[in-house]
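Enquirer: below: sequence and its predicted model.
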Amino acid sequence: MQLSSQQIASFAAICEALSDEDDSLKREVLSHAGNRWSLGILYILGTQGTLRHADLRRAMPGITQRMLTRTLRQLERDGLIGRFDHQQKFPHPRVDYSLTALGEGMLMNMLPLWRWIIDNAGEFRAARRRAMPTAE
């Protein structure tokens, strides 16, 4: 496969438009795309709507309290989720999390990538088998 001249021009324009600061931002935001907890939170909020911390934790078996809190903070920092503190202290603090338009955009743009991975899973597995050294 070889990229067309139009595809090459598109990639070149994107690379030229990225400043050093944008490149760092791109890597940080893309790290969410490869992180199971970040994507899990975006998916859950996208499909279930606004949830509290405890509800998110119940919906994500295997996530630790620390990892959930850390991931929520990173997603909020990048504008992918919103956090609303009700300023309620009794009987428990109440904070709700919801997907922002930016988070919805990321989630929706992940669909083609996920579809591509699923459609090509057999080829990925075959390539990995070919790359594994054989025991002699």
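Expert: Received, thanks. Residues are numbered from 1 along each chain as shown.
Enquirer: can we go C-alpha only for contacts and neighbour counts from here?
Expert: Noted.
Enquirer: from what I see, Gly82 and Leu99 are in contact.
Expert: Yes - here Gly82 reaches Leu99: they are 6.2 Å apart, a contact under CA atoms under 8 Å.
Enquirer: name the residue in the two with the higher neighbour count.
Expert: Leu99 (27 against 19; other CA atoms under 10 Å).
Enquirer: can you pull the buried residues of the longest helix seen in the chain?
Expert: Longest helix in the chain by number of residues (criterion: DSSP state H): helix 101-119. Judged by neighbour count (16 or more other CA atoms under 10 Å), helix 101-119 contains these buried residues: Gly103, Glu104, Met106, Leu107.
Enquirer: what is that helix packed up against?
Expert: helix 36-48 (3 or more CA pairs under 8 Å, 6 or more residues apart in numbering; DSSP states H and E).
Enquirer: gap between the helix or strand following the helix it packs on and the chain center?
Expert: Note on helix 36-48: by DSSP states H and E, the next helix or strand toward the C-terminus is strand 51-52. Centroid separation for strand 51-52 versus its chain: 18 Å, with CA atoms, centre = their mean, to the nearest Å.
Enquirer: buried sites along the helix or strand just after strand 51-52?
Expert: Later in the chain than strand 51-52, the nearest helix or strand by DSSP H and E is helix 53-59. The neighbour-count check on helix 53-59 (16+ other CA under 10 Å) flags His53, Leu56, Arg57 as buried.
Enquirer: try this one side by side with the last:
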Amino acid sequence: MVTLVFGFTAAVNGSAALRLPDSARLELFVALFLLLAAVVVAVIVGFPVTYLEVEKEGLEKLIDEAEWTNPEVIEARRRTAQAATGIIINARKANGVKANLLTGALALEVLGIVTLALGAMATLLGQ
């Protein structure tokens, strides 16, 4: 990404050997914007998210002897299954959001690369 940004800077500022047509400048600016947007979204994907978890005290109750000798063991198992189900559903939802953001970042990156290629073609055809 750093190489691309420096390349954009050199291309936009121009030199005696390289003069960009106006259409190529616009495409290069759009490509830069799309690629930087992809980077921002990818960084956001890397942020940690809060996952639903069982409290320490709740886990300790599961191994308490009174819990295992309780005649209502079926109810205890149902509550344990409910907690596990809630944790899994929450984790899948959070991971789904991250996957969607990452897909968006990849789409932005592809659009940026295509736009960059169009700008390069306009430059080559304009000279």
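Expert: Everything's here; your move. The structure presented is a predicted model; accordingly, all values stated were derived computationally and were not measured.
Enquirer: quick one: TM-score?
Expert: Aligned and superposed, the two chains score 0.25 in TM-score terms (TM-score structural alignment, normalised by the length of structure 2); 48 aligned residues with a CA RMSD of 4.0 Å.
Enquirer: coming back round to it: which of the buried residues of helix 53-59 of structure 1 sits closest to Ser38 of structure 1?
Expert: Within the buried residues of helix 53-59 of structure 1, proximity to Ser38 of structure 1 (CA to CA) peaks at Leu56, which comes in at 11.6 Å.
Enquirer: the closest one reaches Ile41, doesn't it?
Expert: Yes - Leu56 of structure 1 is in contact with Ile41 according to CA under 8 Å; the separation is 7.3 Å.
Enquirer: residues shared between the contacts of those two?
Expert: By CA atoms under 8 Å, 6 or more residues apart in numbering, Leu56 of structure 1 and Ile41 have no common neighbours.
Enquirer: any idea how far the longest helix of structure 1 is from the chain center?
Expert: 9 Å.
Enquirer: contacting residues for Val95 of structure 1?
Expert: Arg52, His53, Arg83, Phe84, Asp85, His86.
Enquirer: and the furthest pair within the residues you listed?
Expert: Maximum pairwise distance in the contacts of Val95 of structure 1, criterion CA to CA, is 12.9 Å, between His53 and His86.
Enquirer: overlap in contacts of the two?
Expert: Joint contacts of His53 of structure 1 and His86 (CA under 8 Å, 6+ apart) are Val95, Asp96.
Enquirer: one step back: let's have the buried residues of helix 53-59 of structure 1 in TSV, adding distance to Trp114 of structure 1.
Expert: Converted to TSV, the buried residues of helix 53-59 of structure 1 look like this (distance: CA to CA, whole Å):
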residue	distance to Trp114 of structure 1
His53	27
Leu56	22
Arg57	24
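Enquirer: and which of the residues you listed is nearest Lys26 of structure 1?
Expert: Here the nearest of the buried residues of helix 53-59 of structure 1 to Lys26 of structure 1, counting by CA to CA, is Leu56; it sits at 26.3 Å.
Enquirer: where's the closest one relative to Met108 of structure 1, distance?
Expert: Distance of Leu56 of structure 1 to Met108 of structure 1, computed by CA to CA, to the nearest Å: 20 Å.
Enquirer: and stretch 97-117 of structure 2, which residues are buried?
Expert: So for stretch 97-117 of structure 2, counting by 16+ other CA under 10 Å, buried means 98, 101-102, 104-106, 108-113, 115-117.
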